[in-house]
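Q: my questions are about this predicted structure, shown below with the sequence.
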Amino acid sequence: MTAALDCPQPQARSWHADRALSQAAGSALKTRPDYRQHDSALAQLDRISPALTNGYYNHAPMVVEALSAMGQGREALAWLEREADSFTPVDAETSPLNPDNWRALIAAPGRYADWRAYFQNALETDPWREVVAIWVNRLVFGFSSSAAHGLLQTAHAARALQSDATPQRLRALANALAGWASRYSPLPVDVLPNQGVLDFQAALNAITPLSADKAPGEGAITAGYAQLVHAPGFAEDVSLVDLSGDLDARFDALMAVMASVFLSLARTPYTVIVFTHAVTGTAAARTLSQIVPDAVGRQLLFRAFEHGAALKAAFTPLALQSEAPRKALPPGDPARRAAQHGDDHMIKLTEAVLDAYKRTHNPVFLDVIAQAFAVLPAPNTH
């Protein structure tokens, strides 16, 4: 009779999986920014509108910065050439904005070019960090405007300026702030932080998704936001989140929670795109929090959580119509593979989670990359 073993035996290992994870992790930790082509890419975008020919928000300024941030800046010009047919030009300016009347001009139709001129003038006279701090504070209630793309573009522009404050990058920041201000649109629920006591995961677990008859289908993400008026208790539940503690650590914790939301609900190409915004929106808020005062950083933290909670509440019913994808392995060089893949969401998501992985070494971020590549086809295979 064989004697019982008195010590636990090691589980069987998948050497292929271990090797893939090790290669991806090593590549992530070695990623270094490369902004040598960045200004040339921005020059091609200076007179481009935030609107694509299909009406959606133009991701190009964000993509070229994300490529530069993860060492793939040499791919930016080729990416722009492939996407150029979808760009639209900036409309003509109408009249100068009165800075004393900015509240009345937020989201005014047809004023993007005027906002652009206003921010260009402001950045010629005031330090860019001061302009960012003032206007993030003014615009943060509209965090989710245009599916958070105004905030995202502003964060990408600000990060490039931290590397080098060139004239082209200052103009890119003016364009980003103009895009946010001209399309300002808060969520249709009035949510305010309430000195809550729940951590991010507990507060997110309390969110009740929309019922199936109220949930949006595939379409503009903003259509999902509109349905939040039918989400029971959404405002009260979101307000219970705890915002205390070290701000950087809290953002890293929120990034991990949003990564888990992605892994749970990003099951189809469309839902990958939807829940990418929960991750990239949090990453962008963290970037801006490094520039603004702490009180504004806390507002960014709260709105980033609210934004992710809104996506979860609105799009969970659609996501659960599909089975969860099989667990996949990340590519050995995620940054290079994202650049080759070419999808704008893939590029921005990969950059955001690689940056988070470098800070935290949390493998959940490598899992996000793996799942995104497994589910989202390259643009030429749609």
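A: Thanks, I have the structure now.

Q: for the rest of this, base every contact and every neighbour count on C-alpha atoms.
A: Noted.

Q: so the most centrally placed residue in the chain, which state does it fall into?
A: Centroid-nearest residue in the chain: Thr280, 2.1 Å away (criterion: Cα atoms, centre = their mean). What DSSP: H, G, I helix; E, B strand; the rest coil gives for Thr280 is helix.

Q: presented hereafter is structure B, for comparison with structure A:
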Amino acid sequence: MDATGTLDEALERLHHSGPERLGRLTNHAPMAVEALTARGQAHAVHRWLDLYAGKLEDFPSRVEPVTADNWASALGDPRRAADWIDHFERQLAERPWRDVLGQWWPRLLPGLYGGSTHPVIRVGHAVRTLLSGEATEPRLAELAHGLGYWAARHRPLAAPASLPGADSAAAALDAVPPIAVRDGGFPARLDRVEALPTWAAEVTDPDEARRRLTELVRAATHRYATHGHGEETMLVHAATAPNAVLRTLPALPPALWPAGLRAAWTASAAVTAMYAPDAPVRYSPPGTLTPEEVFERALAHGDEHVIKLTDTALDVGDAPALAAALRSIELSTPLG
């Protein structure tokens, strides 16, 4: 995946920075550079980082070590981000990374909604790297940073009331009712999500969970092409958050897959409710552009959410997904 070691160099460079800036905005650089490397653009990683560097802040201060005795009280405390990252670095130094992930996944999954779903997305990128190649120290450290950020921003969601469901993920997303008041940031909007359509709640078979999750990622990616103008940045997460869960499944015991599907559906549907536009628009097909050419356009644009959505669109791999990626390029402000 990264014969030159560029990804490891970039991750070492980034691990001097914290997971957020300004107390609430996510550091997207680790996710973006992993996507660039995975898509054959490692040569552009450091140049892209130079453009993004102004959005990085120093690693946060430590408060108190997280231990086996006090971890529950530290869960969801953003002041403890450095403590949590330290904790996972110790865990990953002592045990196989899949064992650590398998232990903490069910603990963290109920709080997937914190940090605007960015922590699970960061974990998904880290896991893809570890599954694709050698478990080097920088790559293990990146998993520790992702899990630590997730633990610090752990934010459960009260179960929304169930609305009539649909047979397909696309139809279920179409049935999501917008929240009544669509202003404020992610946490405020999330509190207003009171009811969502039921979809895949009955799934218990791991293989069916993976199939349904794949379907959800495809539907949410396609939907961005027609609905992304509702909020060009935040609606990206309706696709990238469930895709992060999908990417993580192969590293987890299959018994944990159905719960991942349910959390991913709730996240994707909630984001859809929070940022839905008043009406969809038509989209232009990608024409003769290849997936590689679409990703090159995303790189030239530079916005971190554009890069990540395009990365997910290439996972989906069909023309509507590529159209969604091109739509994100059209809607978003370029980096730089």
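A: Yes, it's here. Every value quoted in this text rests on a predicted model; they were computed, and no experiment measured them.

Q: just give me the match in the second structure for the residue nearest to the centre of the first structure.
A: Here Thr280 of the first structure is matched to Thr240 in the second structure, going by TM-score structural alignment.

Q: and its match, how far is that from Pro110 of the second structure?
A: For Thr240 of the second structure, the distance to Pro110 of the second structure (Cα to Cα, to the nearest Å) stands at 17 Å.

Q: ok, now Asp77 of the second structure?
A: 15 Å.

Q: same check on Gly23 of the second structure?
A: With Cα to Cα as the criterion, Gly23 of the second structure and Pro110 of the second structure are 22 Å apart.

Q: out of these two, which sits in the more crowded spot?
A: When neighbours are counted by other Cα atoms under 10 Å, Gly23 of the second structure and Pro110 differ, and Pro110 comes out ahead with 17 against 10.

Q: for the equivalent of that one over in the first structure, which non-adjacent residue is spatially closest?
A: Aligned counterpart of Pro110 of the second structure in the first structure: Phe141 (TM-score structural alignment). Distances taken as Cα to Cα, 6 or more residues apart in numbering place Pro186 nearest to Phe141 of the first structure, at 6.1 Å, with adjacent residues excluded.

Q: check contacts around the one you found.
A: Residues in contact with Pro186 of the first structure (Cα atoms under 8 Å, 6 or more residues apart in numbering) are 141-145.

Q: show me what the lengthiest helix in the first structure is packed up against.
A: When the first structure is scanned for its longest helix (criterion: DSSP state H), the result is helix 294-319. Contacts defined by 3 or more Cα pairs under 8 Å, 6 or more residues apart in numbering; DSSP states H and E place helix 294-319 of the first structure against helix 128-139, helix 221-226, helix 234-238, helix 247-265, helix 269-289.

Q: mind checking the SS state of the aligned partner of Ala178 of the first structure in the second structure?
A: For Ala178 of the first structure, the aligned position in the second structure is occupied by Gly148, per TM-score structural alignment. Here Gly148 of the second structure is helix, with the state taken from three-state DSSP.

Q: so how far is Asp77 of the second structure from Gly148 of the second structure?
A: 11 Å.

Q: more neighbours, those two?
A: More crowded of Gly148 of the second structure and Asp77, by other Cα under 10 Å: Gly148, with 27 against 15.

Q: list the contacts for the more buried one?
A: Counting by Cα under 8 Å, 6+ apart, Gly148 of the second structure has contacts 81-88.

Q: for Glu142 of the second structure, which non-adjacent residue is closest in space?
A: Per Cα to Cα, 6+ apart, closest to Glu142 of the second structure is Ala126, 6.1 Å.

Q: and Ala151 of the second structure, by the same measure?
A: Nearest one to Ala151 of the second structure, counting by Cα to Cα, 6+ apart, is Leu75 at 5.5 Å.

Q: that neighbour: neighbouring residues, count only.
A: Leu75 of the second structure: 22 neighbours (other Cα under 10 Å).

Q: map it onto the first structure.
A: By TM-score structural alignment, Leu75 of the second structure lines up with Ile106.

Q: and Ala93 of the second structure, helix, strand or coil?
A: Taking three-state DSSP, the label given to Ala93 of the second structure is helix.

Q: what lines up with it in the first structure?
A: Ala93 of the second structure maps onto Glu124 in the first structure, by TM-score structural alignment.
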